[in-house]
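Asker: Sequence and predicted structure below; questions after.
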Amino acid sequence: MARVREFDTDRAVEAAMNAFRRKGFEGTSVQDLVDATGVGRGSLYAAFGSKEGLYLAAMDRYRERHALPLVEVLRQGAPGRELLREALVAAVDEIARDGSRRACLIVGAAMERIAHDPQVAAHVRSTTELLEDALAEVVAEAQAAGQLSGKRGARDLARYLVVTLHGLRVMGAIAPDRDALMAVVDVALDALD
């Protein structure tokens, strides 16, 4: 008879995600994950197969918590320029509220794991493409409505905004100063014209 899992998998993934955000993949030991989740080593391995399996589950959770809500905001259909500002401000507000200076898991994965882990590379690519596609739609609509210049292609501007979002998260981990991050938002929006 199979043994019943005796812990809340969702809570364990959430705790692991936060541990990986604080220390990265390499810096987070299995003992750190045991301490963060409150789940024994054997149970973590039974549920996720490996530290890498738990990391991928944490990346999925990060996408659910951070990327998908942003995509939903972008698909609200409000006027394009205002919607782009709202999305960037929402990111700044989240960074400023965090206070613990946790890193962006997608940026961390791109820097630490993407070169030698195809599963992580695929995850980072798919999350980035999801954001880029949603931003490109909003930019194209804003250009068609005359709210943004058509000097640059919508896809190029969407990539620029993805870089801006990732940069905001990196800068927020360094110094979560809302005013400084909002100045970046203003410059980024001005650069769209």
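Answerer: Sure thing, it's come through. Residues are numbered from 1 along each chain as shown.

Asker: hey, let's count contacts and neighbours off CA atoms from now on
Answerer: Fine.

Asker: A78: what secondary structure?
Answerer: Secondary structure assignment for A78 (DSSP: H, G, I helix; E, B strand; the rest coil): coil.

Asker: for this protein, what's the longest helix?
Answerer: Criterion DSSP state H: the longest helix present in the chain is helix 118-144.

Asker: After that helix, which helix or strand is next?
Answerer: Sequence-wise, the next helix or strand downstream of helix 118-144 (DSSP states H and E) is helix 154-174.

Asker: So which elements touch that next one?
Answerer: Helix 154-174 makes packing contacts with helix 80-98, helix 118-144, helix 178-191 when contacts are defined by 3 or more Cα pairs under 8 Å, 6 or more residues apart in numbering; DSSP states H and E.

Asker: Of all those helices, which one comes closest to A58?
Answerer: helix 118-144 (11.1 Å; Cα to Cα).

Asker: List the buried residues in the closest one.
Answerer: The neighbour-count check on helix 118-144 (16 or more other Cα atoms under 10 Å) flags 120-121, 123-124, 127-128, 131-143 as buried.

Asker: Next, the angle from that helix to helix 80-98.
Answerer: If you take axes from the mean of the first three to the mean of the last three Cα atoms, to 10 degrees, helix 118-144 sits at 140 degrees to helix 80-98.

Asker: Determine how far helix 118-144 lies from the middle of the whole chain.
Answerer: Averaged C-alpha coordinates place helix 118-144 at 12 Å from its chain's average position (Cα atoms, centre = their mean, to the nearest Å).

Asker: So what angle separates the directions of that helix and helix 154-174?
Answerer: 120 degrees.

Asker: also this one, for the comparison:
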Amino acid sequence: MGRRRAFDEDEVMHAAVELFGGRAYDGVSVDDLVTHLGVHRNSLYKTFGSKRGLYLIALRRHVADDVRPVADALSAAPDAAAALQLVTAADLGLLLLAAVERAPADEEVAAEVATALAALDQAIADALGVPPELAAAITAAALGIRLRGNPDGVGAELARHLDPLG
């Protein structure tokens, strides 16, 4: 009979989302994972298979725990300004990094990112009653603002211009 797991998988996943969301896949070594997650190297490989395996599970967890709730909240947004504020204030770091770093080189990551972005687009389209193309543009603008790190400055100005859409 094998030994009992000496770590909480939920805690490890939360820490992995935080680590990958702050430094991206290529910026995190296996040694970084072992140190930051507090999991022995052998346990990491036995549980997750590889660094990439852990990354995919962390990305899926991020989508479920962080992106989905934003999409749900967006569905109830009263106007474009509120929708923009929700997206720019959300913790979507891992999704953004996955979109620019891993998705172009990894089909599985690309599929996860596409699904998450489609959920955000659909929620914005539903909330604002706008065509899917405009919803995708609003999502892209909001994520771009988030990526630039200025949600209050540029985001507030864009939100004022989007108000007539609501």
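Answerer: Received, thanks. Model, not experiment: these values are computed from the prediction.

Asker: Can you calculate the TM-score here?
Answerer: Superposed pair, TM-score by TM-score structural alignment, normalised by the length of the second structure: 0.87. Supporting alignment: 166 aligned residues with a Cα RMSD of 2.3 Å.

Asker: one step back: show me what the longest helix of the first structure is packed against.
Answerer: Against helix 118-144 of the first structure (3+ Cα pairs under 8 Å, 6+ apart) you get helix 51-62, helix 68-74, helix 80-98, helix 105-112, helix 154-174.

Asker: Leaving out sequence neighbours, find the closest residue to V185 of the first structure.
Answerer: L88 (6.4 Å; Cα to Cα, 6 or more residues apart in numbering).

Asker: Aligned to the one you found, what sits in the second structure?
Answerer: The pairwise alignment with the second structure assigns L88 of the first structure to L84, based on TM-score structural alignment.

Asker: What is the neighbour count of its match?
Answerer: Residues near L84 of the second structure, counting by other Cα atoms under 10 Å, number 25.

Asker: And the one 3 residues further on, by the same measure?
Answerer: Other residues within reach of V87 of the second structure by the criterion other Cα under 10 Å amount to 26.

Asker: Quick check: it touching A140?
Answerer: No - counting by Cα atoms under 8 Å, V87 of the second structure sits too far from A140 to count as a contact (10.0 Å).

Asker: so who does the aligned partner of D121 of the second structure in the first structure touch?
Answerer: Aligning on TM-score structural alignment places D121 of the second structure opposite E132 in the first structure. E132 of the first structure is in contact with R155, A158, R159, L161, V162, counting by Cα atoms under 8 Å, 6 or more residues apart in numbering.

Asker: so which of those residues comes closest to F48 of the first structure?
Answerer: Looking across these and measuring by Cα to Cα, the closest to F48 of the first structure is V162, at 30.3 Å.

Asker: For that closest one, give me its contacts.
Answerer: V162 of the first structure neighbours (Cα under 8 Å, 6+ apart): T128, L131, E132.

Asker: Would you mind measuring from the last one to Q31 of the first structure?
Answerer: In this structure, E132 of the first structure and Q31 of the first structure are 36 Å apart, going by Cα to Cα, to the nearest Å.

Asker: Same question for V163 of the first structure.
Answerer: From V163 of the first structure to Q31 of the first structure the distance is 34 Å (Cα to Cα).

Asker: number of nearby residues for A105 of the second structure?
Answerer: For A105 of the second structure, which is what you asked about, the neighbour count (other Cα under 10 Å) is 10.

Asker: Per the alignment, name the residue of the first structure opposite it.
Answerer: Aligned partner of A105 of the second structure by TM-score structural alignment: H116.

Asker: And what about its match, helix, strand or coil?
Answerer: coil.

Asker: Please apply the same query to V39 of the second structure.
Answerer: Under three-state DSSP, the three-state class of V39 of the second structure is coil.

Asker: What number of residues are in the vicinity of it?
Answerer: Counted with other Cα under 10 Å, V39 of the second structure comes out at 18.

Asker: List the contacts of the residue positioned nearest the centre of the second structure.
Answerer: The residue lying closest to the centre of the second structure (Cα atoms, centre = their mean) is L95, at 2.9 Å. The contact partners of L95 of the second structure, by Cα under 8 Å, 6+ apart, come to G21, L59, H62, V63, V113.

Asker: Quick check: closest non-adjacent residue to S50 of the second structure.
Answerer: Looking at S50 of the second structure with Cα to Cα, 6+ apart, the closest residue is L44, at 7.4 Å.

Asker: how near is that neighbour to V28 of the second structure?
Answerer: 14 Å.

Asker: And for G22 of the second structure?
Answerer: Applying Cα to Cα, the value for G22 of the second structure to V28 of the second structure is 9 Å.
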